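>>> Predicted structure and sequence below. I'll ask about it afterward.
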Amino acid sequence: MPVSLSMNASIAAFRSAMNGTRGPVLQARASLAFGSSTAVRISMPLAFVIAHPVEHRETILRLNVEYLDWVREGIVRMFGSHALTSFHTSVQEDASATLEKLCRADAPEGVFYLLELQDQPVGMCALRRLHGDVAEFKRVYIRQAFRGMGLGRVVLQRLLSDARALGCRTVCLDTAEFMHAARRLYLAHGFVDCLPHGDVEVPRAFHHRWHFMQRSV
């Protein structure tokens, strides 16, 4: 469903956060499904909180450690435990690098959101300009307990809206073979497979079981 607040609000909030003050919280009212075929749908606001690298440091690091643990567990299932030797840094080091790289990008070049339901952190997502009119989605992650509720669709629409407001014409992302729900979501929203984009984190040894995707905005 459309998110009503514009990227201008995101940029203003991001600049406010970088200046040490808490910016406005962006909200999208989502129709969330709980359960399976007999799910009852309720309306609940998903808050997109502009991540502050100091104020939200512990939450950012915790979510990134969860995300990276999940990714590495998936890699072990796909390739075996020996595949972890392709990583030259620990999960904690990677999580800290994410904070430095994504949360300190100056608006309007990027934004990092913490996702909250009723003030509870349920995930994260980020957008950054790669070059020219090309943007990249990063760290799109919903915690396990909150999957299957339609949050991914709301997040995707928020990031696409932000990319348009940045003047980008193309967005790209990558997703592992084991991330079945994410790939279905991206395909349903017009993403197609493409060659790996410039600054990919994924070791080359894994590329044959990774999906690199893009779409126009």
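Ah, there it is.

>>> going forward, measure contacts between C-alpha atoms and count neighbours the same way
Will do.

>>> Touching, Phe146 and Pro121? I think so.
No. Using CA atoms under 8 Å, Phe146 is not in contact with Pro121; the gap is 10.1 Å.

>>> Just after the helix or strand hosting Gly152, pick out the following helix or strand.
Gly152 is located in helix 151-165, with elements delineated by DSSP states H and E. Beyond helix 151-165 on the C-terminal side, the first helix or strand identified by DSSP H and E is strand 170-176.

>>> List the buried residues of that next one.
Neighbour-count burial for strand 170-176, counted by 16 or more other CA atoms under 10 Å, picks out Thr170, Val171, Cys172, Leu173, Asp174, Thr175, Ala176.

>>> which helices and strands sit right next to that strand?
Packed against strand 170-176, as judged by 3 or more CA pairs under 8 Å, 6 or more residues apart in numbering; DSSP states H and E, are the following elements: strand 134-142, strand 210-216.

>>> contacts for it?
133-138, 160, 163, 182-183, 197, 209-217 (CA atoms under 8 Å, 6 or more residues apart in numbering).

>>> Give me the buried subset of those residues.
Neighbour-count burial within the contacts of strand 170-176 applies to 134-138, 160, 163, 182-183, 210-215; the criterion is 16+ other CA under 10 Å.

>>> If you count contacts, what does the top helix by length along the chain end up packed against?
If each helix of the chain is counted by residues according to DSSP state H, the longest one is helix 57-79. If you count contacts as 3+ CA pairs under 8 Å, 6+ apart, helix 57-79 packs onto helix 91-102, strand 120-131, strand 134-142.

>>> Let's see that with 7 Å instead.
When contacts are defined as 3 or more CA pairs under 7 Å, 6 or more residues apart in numbering; DSSP states H and E, helix 57-79 packs onto helix 91-102.

>>> Could you count how many residues lie near Val76?
13 (other CA atoms under 10 Å).

>>> Alongside the first one, take a look at this:
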Amino acid sequence: MMPGLKVEEVSWDHADAIEMRKEQRKDIAALYERVDSEPGTPPTAQDITCFCVVYQDKQPVGCGGLRRLDADSAEIKRMFVARSARGKGAANAVLAFLENKSLELGIHRLLLETGDKLAEAHRFYTRNGYKIIPNFGYYAGVDTSICMEKLLANDQTGSSEKQ
């Protein structure tokens, strides 16, 4: 992790978490020309298993969370890094935190949905071992959704995918 970056687990209702999610929605709205482009039930404090904020020099610059789908699976929700902090390790820090937290919780399969216009996100997840899968759940049949999956190994020291 780059110097000055710190990831903290916070509540869904934490002020910095709210601010980062608000920034994420603005970022997506600019691409999709509507504020709410997410199909299905939006995440809430009641169904988010874990949420974190990444800080750069004590300023919130990104966030991400996990919503458990079943005993072994969770969906990454609201993963976001502010434009000013992109390319500086914040996204890697959030993703590493979420993957490690998943393993602590006994979750070995992470799924996510990203938009078809979010090319940077698609490249980021691909670089980190996520593979495109058929759209699942609420995203089935949604042309603007790209769904991805990663199977986590019990140790994150080597390859993080099960072979």
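Arrived safely, thanks for sending. Here the structure is a predicted model, which is why all the values come from computation and not from measurement.

>>> hang on, the earlier thing: so what's the gap between the helix holding Gly152 of structure 1 and the chain middle?
Averaged C-alpha coordinates place helix 151-165 of structure 1 at 10 Å from its chain's average position (CA atoms, centre = their mean, to the nearest Å).

>>> now stretch 20-40 of structure 2
Computed by CA atoms, centre = their mean, the separation of stretch 20-40 of structure 2 from the middle of its chain amounts to 14 Å.

>>> Would you check that Gly167 of structure 1 makes contact with Val134?
No. Taking contacts as CA atoms under 7 Å, Gly167 of structure 1 lies outside contact range of Val134: 8.9 Å.

>>> Look up the residues that both of those two are in contact with.
Shared contacts of Gly167 of structure 1 and Val134 (CA atoms under 7 Å, 6 or more residues apart in numbering): none.

>>> Structure 1: which residue goes with Phe80 of structure 2?
Structural correspondence for Phe80 of structure 2 with respect to structure 1 (TM-score structural alignment): Tyr141.

>>> mind checking how far that match is from Ile60 of structure 1?
According to CA to CA, to the nearest Å, Tyr141 of structure 1 and Ile60 of structure 1 sit 12 Å apart.

>>> Per the alignment, name the residue of structure 2 opposite Glu177 of structure 1.
Checking with TM-score structural alignment, Glu177 of structure 1 has Asp116 as its match.

>>> any idea how far its match is from His14 of structure 2?
In this structure, Asp116 of structure 2 and His14 of structure 2 are separated by 29 Å, where distance is defined by CA to CA.

>>> ditto for Arg123 of structure 2
Looking at Arg123 of structure 2 against His14 of structure 2, where the rule is CA to CA, the gap reads 29 Å.

>>> same deal with Met148 of structure 2?
Met148 of structure 2 sits 28 Å away from His14 of structure 2, taking CA to CA as the criterion.

>>> what does Ala45 of structure 2 give?
As it turns out, when the distance is counted by CA to CA, Ala45 of structure 2 lies 10 Å from His14 of structure 2.

>>> ok, now Lys77 of structure 2?
Taking CA to CA, one finds Lys77 of structure 2 at 16 Å from His14 of structure 2.

>>> hmm, back to that, farthest pair in the buried ones among the contacts of strand 170-176 of structure 1?
The span of these, defined through CA to CA, is set by Ala163 and Trp210 at 23.3 Å.

>>> ok, and the closest non-adjacent residue to Lys117 of structure 2?
Spatial nearest neighbour of Lys117 of structure 2, chain neighbours left out: Leu31 (7.0 Å); criterion: CA to CA, 6 or more residues apart in numbering.

>>> what lines up against that neighbour once you look at structure 1?
For Leu31 of structure 2, the aligned position in structure 1 is occupied by Gly74, per TM-score structural alignment.

>>> you'd agree that match is up against Met179?
No. Between Gly74 of structure 1 and Met179 there is no contact under CA under 7 Å: 8.5 Å.

>>> Neighbour count: the two, which is higher?
More neighbours surround Gly74 than the other of Gly74 of structure 1 and Met179, with 16 against 13 (other CA under 10 Å).

>>> And for the aligned partner of Ala126 of structure 1 in structure 2, nearest residue in space, chain neighbours not counted?
Correspondence of Ala126 of structure 1 to structure 2, assessed by TM-score structural alignment: Gly65. Closest residue to Gly65 of structure 2 apart from its sequence neighbours, by CA to CA, 6+ apart: Phe51 at 4.1 Å.

>>> and if you look at Asp162 of structure 1?
Nearest residue to Asp162 of structure 1 in three dimensions, chain neighbours excluded: Met7, at 5.0 Å (CA to CA, 6+ apart).
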